[in-house]
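1. how would this look folded up:
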Amino acid sequence: MTSLDKPTTTDQDSSEAEAAKAVTEAALFEAFGGVRGMVETVLPGLLFVTIFTIDKDLHVSAIAALGVSLLLVAVRLVRRDTVKHAFSGVFGVAFGVVFAMMTGNAKDFYLPGMIYTLGLAVAYIGTTLAGVPLIGLILGPVFKENLSWRTRNPGRKKAYAKASYAWGLILLAKCAILFPLYWWADTAQLGWVLVSLKIPPFLLAVYLTWVFLAKAPAPIDVFAEMEAKEQAEKERKAAQTRSSEA
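-> Model prediction:
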């Protein structure tokens, strides 16, 4: 093999970088549910506002939204897929339905979700200020690094902090649009704006997370370390046994 045939360090670095990006992309896809998760997030609210815009019937709109949420969970159960994203959607819709039915105000269907968004924004920023970025707590197990990034991987902790700030600020900006509309707009107007703001801010936050993590140091696989330690311990004990028998 000539020197021209040998892979250069730059080529190897490029391949490693691409592999790291692919791993990060797959992890984010798993953590946040991918395209299907986004559909399950949007569909109940879209159905509610569509029906309410047409006939102004709170009960029909609410029952339809809850029904489609339950249907999405049933489909996942039948297919034996993970149900965490669909179940979170059901709980969110159920809270909205109960709240709207109790107050008789159709706009209150959206209020629990808006309060949750505000709370999540505060959590992202607050945990980052406390030195434990929420996005790191969410993605650590997905990357098999758990909390090793806190003390052993400062570059990765910094990336998680940036990503958490991004999520927090994006969600705060979303709340800054929705809460005034809750007071000033009618139900249909609020609903259509809310539906339109479901996906774009989410995609922006996921993209920024991907950018920050793709440039960060690789995660430390603590599970692989534990397995290696267990294997080394077994080999040590086996060697001691052979030595004692000899």
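2. CA atoms for contacts and neighbours, from now on please.
-> Will do.
3. Residue 62 contacts residue 49, doesn't it?
-> No - counting by CA atoms under 8 Å, no contact exists between residue 62 and residue 49, whose distance comes to 9.3 Å.
4. The residue nearest the centre of the chain - nearest residue in space that isn't next to it in sequence?
-> When CA atoms, centre = their mean is applied to the chain, the residue found nearest the centroid is residue 32 (3.4 Å). Computed as CA to CA, 6 or more residues apart in numbering, the closest residue to residue 32 that is not its neighbour in sequence is residue 85, at 7.9 Å.
5. Can you report how many residues neighbour that neighbour?
-> A count of nearby residues for residue 85, using other CA atoms under 10 Å, gives 20.
6. cool, and the one 4 residues further on?
-> Number of residues near residue 89 (other CA under 10 Å) recorded here: 24.
7. Can you give me the buried ones in the helix or strand where the residue nearest to residue 32 lies?
-> Here residue 85 sits within helix 84-103, counting by DSSP states H and E. Buried residues in helix 84-103, counting neighbours by 16 or more other CA atoms under 10 Å, are found at 85-87, 89-90, 92-97, 99-101.
8. Then stretch 141-161?
-> In terms of neighbour count (16+ other CA under 10 Å), stretch 141-161 has its buried residues at 141-143, 145-150, 153, 155-161.
9. same thing with stretch 54-65?
-> Neighbour counts using 16+ other CA under 10 Å place 58, 59, 61, 62, 63, 64, 65 of stretch 54-65 among the buried residues.
10. so what's the third one closest to, chain neighbours aside?
-> Looking back up the chat, that one is residue 61. Once its chain neighbours are removed from consideration, residue 61 has its nearest residue in residue 48; the separation is 4.7 Å (CA to CA, 6+ apart).
11. list the contacts for that neighbour?
-> Remark: with contacts taken as CA atoms under 8 Å, 6 or more residues apart in numbering, residue 48 is in contact with 61, 62, 64, 65.
12. One more, so I can put them side by side:
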Amino acid sequence: MSDSPRPDDAASGPESRDVAQPSASEVFGAALGGAARRAGLDPAEGKSTGHVVWRAMGGWRGIFESVLPGLVFVITYTVTIDPATGDGDLLLSLVLSVGIAAIFTVVRLIARQPIAAAVGGLVAVGVAAAFAAFTGEASNNFVPGFVTNVVYGSALLISAFVGWPIIGLAVGFLMGDGTAWRRDKRKRRVFFWLTIVWAGLFAARLLVQVPLYVADNVTALGTLKLVMGLPLFAPLVAVTWLVVRALYPRADRDPSYGR
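-> This is a model prediction of the structure:
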């Protein structure tokens, strides 16, 4: 019997297995691209920029789920402020806020609709409420949000400066480009700055809100958190989408794309 290697043996050798193994950046980029597609950011659907932004926000339900719990907390706490102490009813504010987030989740469960966003919102509201209740300080309801902004902003900033901007990874796999965009200087530069701008959004939230937290101005802090949420997120999604369209003009072959 011949000892010469068979073709299928060679194909299954260590080198071929190494080639088949995706890199960490490819795995991460594919995950980001998949998440963006599930959020409605799929260029293959040929949707308009306005539709893409609306889907990214989750429509009316997504807006209510994102805004209402925080809005109720701010309004309730402000309305119940005792002039003598300067403090509002923290327990009532937290109960109403968490309760509304829970209702949104239950409604989705009953309607058998995707509950990931609602559950994520409920967990975020619940963790913030638990932290505030445990410390007895209403302003601590916003601390988990600060941590989230630090983590996201840092990840975006670091990824940009190490040459693997997160926006580029997400867009590359969303547009079927993989990591090939890194060989294009123009795309590399644009994705770098887009990632920096997104990092700037999280940094701006911290720069504006942390001083209000230190001053224990719960009403102003809660109000600005809402103002710096979806009202800033939506335009940035639109700008990012428009830039991506400019970078990938082949998508414009679909006459309905980006109208």
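13. TM-score of the superposition?
-> Overall, the chain-to-chain superposition scores 0.70 on the TM-score scale (TM-score structural alignment, normalised by the length of structure 1); 202 aligned residues with a CA RMSD of 3.0 Å.
14. Any chance of CSV for the buried residues of stretch 54-65 of structure 1, columns secondary structure?
-> Listed next are those as CSV, based on DSSP: H, G, I helix; E, B strand; the rest coil:
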residue, secondary structure
58, helix
59, helix
61, helix
62, helix
63, helix
64, helix
65, helix
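15. With distance to residue 167 of structure 1 as extra columns, can I get the residues you listed in JSON lines?
-> JSON lines is the format used below for these (distance: CA to CA, whole Å):
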{"residue": "58", "distance to residue 167 of structure 1": "32"}
{"residue": "59", "distance to residue 167 of structure 1": "34"}
{"residue": "61", "distance to residue 167 of structure 1": "31"}
{"residue": "62", "distance to residue 167 of structure 1": "29"}
{"residue": "63", "distance to residue 167 of structure 1": "32"}
{"residue": "64", "distance to residue 167 of structure 1": "31"}
{"residue": "65", "distance to residue 167 of structure 1": "27"}
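16. Relative to residue 25 of structure 1, how far out is the residue nearest to the centre of structure 1?
-> Shown here: residue 32 of structure 1 relative to residue 25 of structure 1, a distance of 11 Å by CA to CA, to the nearest Å.
17. do the same with residue 63 of structure 1
-> Residue 63 of structure 1 sits 36 Å away from residue 25 of structure 1 when distances are taken as CA to CA.
18. do the same with residue 100 of structure 1
-> In this structure, residue 100 of structure 1 and residue 25 of structure 1 are separated by 38 Å, where distance is defined by CA to CA.
19. Show me what residue 143 of structure 2 lines up with in structure 1.
-> With TM-score structural alignment as the criterion, the equivalent of residue 143 of structure 2 in structure 1 is residue 111.
20. tell me the contacts of that match?
-> With contacts taken as CA under 8 Å, 6+ apart, residue 111 of structure 1 has the following neighbours: residue 96.
21. Go again with 10 Å.
-> Contact analysis of residue 111 of structure 1 by CA atoms under 10 Å, 6 or more residues apart in numbering lists 95, 96, 99, 100, 117, 178, 179, 182.
22. so what corresponds to the fourth one in structure 2?
-> Structural correspondence for residue 100 of structure 1 with respect to structure 2 (TM-score structural alignment): residue 132.
23. Beyond the helix or strand harbouring residue 28 of structure 1, next helix or strand please.
-> In this structure, residue 28 of structure 1 sits in helix 9-32 according to DSSP H and E. Toward the C-terminus, helix 9-32 of structure 1 is succeeded by helix 34-55 as the next helix or strand (DSSP H and E).
24. follow-up on the earlier one: narrow the buried residues of stretch 141-161 of structure 1 to those in strands?
-> Judged by DSSP state E, the buried residues of stretch 141-161 of structure 1 include no members of strands.
25. Quick check: longest helix in structure 1 by residues?
-> The single longest helix within structure 1, with elements called by DSSP state H, is helix 154-184.
26. now for that helix, which elements pack on it?
-> Counting contacts by 3 or more CA pairs under 10 Å, 6 or more residues apart in numbering; DSSP states H and E, the secondary-structure elements packed against helix 154-184 of structure 1 are helix 111-129, helix 134-139, helix 148-151, helix 187-196, helix 199-214.
27. Indicate which one of the ones you listed is closest to residue 37 of structure 1.
-> Between residue 37 of structure 1 and those, the shortest separation by CA to CA is 10.6 Å, and it involves helix 199-214.
28. Can you give the distance from that closest one to the centre of its chain?
-> Between the centre of helix 199-214 of structure 1 and the centre of its host chain there is 10 Å, according to CA atoms, centre = their mean, to the nearest Å.
29. what does stretch 26-34 of structure 1 give?
-> Shown here is stretch 26-34 of structure 1, whose average C-alpha point lies 7 Å from the average C-alpha point of the whole chain (CA atoms, centre = their mean).
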